[in-house]
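*Asks:* Need a 3D model of the sequence below.
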Amino acid sequence: MLYESICMSTLRILQCSATTLTNCVQEATDCILKGGIVAIPTDTVYGLTSSLFSIHKLYEVKRRQPNKPIAFCLADVSDIALYADVDIPAELLNRLLPGPVTVLFRQADHLPLLVNHSVVGFRVINHNFVMKLCQQVGQPLPLTSANIANERSCLEVSEFKSIHPNLSLIVDAGKISSSDPRSRIGSTVVDFSLPGTFKIVREGQALQHCLSVLTDSVYGLQQR
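*Replies:* The predicted structure follows:
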């Protein structure tokens, strides 16, 4: 076998590395498309994902209030405009993403709603496994951190053992390393839903980088 599969009841844990990457992506894709909940590594913390049709399961596993929004992971920065009204320059977005940033936009009126919220968060994650997974699944992947709501986020698989019984598959890429001591706070969240402005909703890991880009006078954005 090209990957190590550890069976725990119906849960499987795949050890993901450069040599097992392709198989891990395929296994995760199959699981997601069959309605499973998959724990995955990201460029910030471990996350949980599913198909668009299984979002309710993510909320149940995480014990998250249904009125709380959830972000969607995409394969490419340009894909954001397929699902949202993007009125900022592509150059700006490409300076922020891929990376540890969540951008908020209004959902496009001409498309089916991703969720029952007018403003939706999008991520393009700087992690080879996640990028390939998004490409393979071919649809936005709902994404939330792999922890119970209001508990600390997790940098390695052993830290979210309490929810293992509720998962179908875990892709274990080892401990997520970060030189930022605040790594558990996750991505920086920036709201672009009001044209011509931005608002920092959560400081996150990339705050200083985001501010340096967003306050560049060439874009003419006002901070709310």
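*Asks:* Every contact and neighbour count from this point should use C-alpha atoms.
*Replies:* Noted.
*Asks:* that's a strand at Pro112, yeah?
*Replies:* No: per DSSP: H, G, I helix; E, B strand; the rest coil, Pro112 lies outside any strand segment and is coil.
*Asks:* tally of neighbours for it?
*Replies:* Counted with other C-alpha atoms under 10 Å, residues neighbouring Pro112 total 9.
*Asks:* Look up how far Leu52 lies from it.
*Replies:* Distance from Pro112 to Leu52, counting by C-alpha to C-alpha, to the nearest Å: 12 Å.
*Asks:* How about Met131?
*Replies:* 17 Å.
*Asks:* Show me which positions of stretch 21-31 end up buried.
*Replies:* 21-25, 28-29, 31 (16 or more other C-alpha atoms under 10 Å).
*Asks:* Now tabulate those in a markdown table and tack on distance to Ser168 and secondary structure.
*Replies:* As requested, the buried residues of stretch 21-31 are exported to a markdown table (distance: C-alpha to C-alpha, whole Å; DSSP: H, G, I helix; E, B strand; the rest coil):
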| residue | distance to Ser168 | secondary structure |
| --- | --- | --- |
| Leu21 | 18 | helix |
| Thr22 | 19 | helix |
| Asn23 | 16 | helix |
| Cys24 | 13 | helix |
| Val25 | 14 | helix |
| Ala28 | 9 | helix |
| Thr29 | 12 | helix |
| Cys31 | 7 | helix |
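*Asks:* next up, for comparison:
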Amino acid sequence: MNERITPASDPTTWGPALDEAVNVLSRGGLVVLPTDTVYGIAADAFTPPAVQALLDAKGRGRQMPPPVLIGDVRTLDGLATDVPEGARALAEAFWPGGLTLIVRAQPSLAWDLGETRGTVALRVPDHETARALLRRTGPLAVSSANRTGSPAAVTAQDAYDQLGDSVAVYLDGGDAPGQVASTIVDATGPTLRLVRAGAIGLEQLNEVTPVEGPTA
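*Replies:* Next up, the predicted model:
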């Protein structure tokens, strides 16, 4: 067993693994964690050098800022401003789950996620290990745990094979579903707009609130 990969699928035994992950993140290090889609590489969202290290580990530029995972829908208003009622309805309906909302970021936040143009992509993952970590750390910048251009990792070992020693701790939560990425909805304009189809279909979204399909 790789010493950087730590079992973290059982709430009765994952305490030491989460303790180590919290410690690493608080010092600006990187952690790989399981989510309900694929494995993610995580950094403290409020530590700009850690976010840059995340982008470097993936081989990604600042023009592709990472989304931010949060542990609870109630965190939405702490990170976003001018959230449309339709976006709130989608969050209530589909969080935790496979929905990412692009919203206006609170201008007072001391973070640097890259070239966001004042926006942030938020999601509450439907994964017990991920949410247990998020409850302790607060918001985390999280991108898929792979080198840019390579397949997303669906196991902790997959992630290690791509990211290696750039990540201090790999939380092993078993196989991630890995079948479908999250659906992305842009809530920064006058209407809600589907940016990427994924785990939640356009029909399901429109059952909650009007969402425009992607432009051709």
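*Asks:* before we move on, the earlier item: could you identify the most distant pair in the buried residues of stretch 21-31 of the first structure?
*Replies:* Leu21 and Cys31 (15.3 Å; C-alpha to C-alpha).
*Asks:* In this structure Ala159 of the second structure contacts Val38, no?
*Replies:* No: in this structure, Ala159 of the second structure is not within contact of Val38 by C-alpha atoms under 8 Å, at 9.9 Å.
*Asks:* Overlap in contacts, these two.
*Replies:* 145, 152-153 (C-alpha atoms under 8 Å, 6 or more residues apart in numbering).
*Asks:* Between those, identify the one with the most neighbours.
*Replies:* Highest neighbour count within those, by other C-alpha under 10 Å: Ala145, with 31 neighbours.
*Asks:* What's the separation between that one and Ala187 of the second structure?
*Replies:* 26 Å.
*Asks:* okay, now the spatially closest residue to Ile176 of the first structure that is not a sequence neighbour: neighbour count?
*Replies:* Among residues not flanking Ile176 of the first structure along the chain, Leu155 sits closest, at 5.1 Å (C-alpha to C-alpha, 6 or more residues apart in numbering). Neighbourhood size, Leu155 of the first structure [other C-alpha under 10 Å]: 22.
*Asks:* right, and Leu155 of the first structure touches Ala173 too?
*Replies:* No: Leu155 of the first structure is beyond contact range of Ala173, at 10.1 Å (criterion: C-alpha under 8 Å).
*Asks:* State the distance from Pro34 of the second structure to Ala145 of the second structure.
*Replies:* On the measure of C-alpha to C-alpha, Pro34 of the second structure and Ala145 of the second structure end up 9 Å apart.
*Asks:* Tell me where the second structure has helices.
*Replies:* Taking DSSP state H as the test, the helices found in the second structure are 15-26, 48-58, 76-79, 85-94, 128-137, 156-163, 202-208.
*Asks:* The ones you listed into TSV, with extra columns for distance to Val103 of the second structure?
*Replies:* Below are the helices of the second structure laid out as TSV (distance: least, C-alpha to C-alpha, whole Å):
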stretch	distance to Val103 of the second structure
helix 15-26	25
helix 48-58	19
helix 76-79	9
helix 85-94	9
helix 128-137	20
helix 156-163	29
helix 202-208	16
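*Asks:* just so I know, which of those helices lies nearest Ala105 of the second structure?
*Replies:* So among the helices of the second structure, helix 76-79 is nearest, using C-alpha to C-alpha, at 5.8 Å.
*Asks:* so how many other residues sit close to Thr148 of the second structure?
*Replies:* As a burial measure, Thr148 of the second structure scores 15 neighbours (other C-alpha under 10 Å).
*Asks:* Could you check what's spatially nearest to Gln136 of the first structure, not counting adjacent residues?
*Replies:* Nearest non-adjacent residue to Gln136 of the first structure (C-alpha to C-alpha, 6+ apart): Thr29, at 6.7 Å.
*Asks:* Run through the residues that contact the aligned residue in the second structure for that neighbour.
*Replies:* For Thr29 of the first structure, the aligned position in the second structure is Val22, judged by TM-score structural alignment. By C-alpha under 8 Å, 6+ apart, Val22 of the second structure lies in contact with 133, 136-137.
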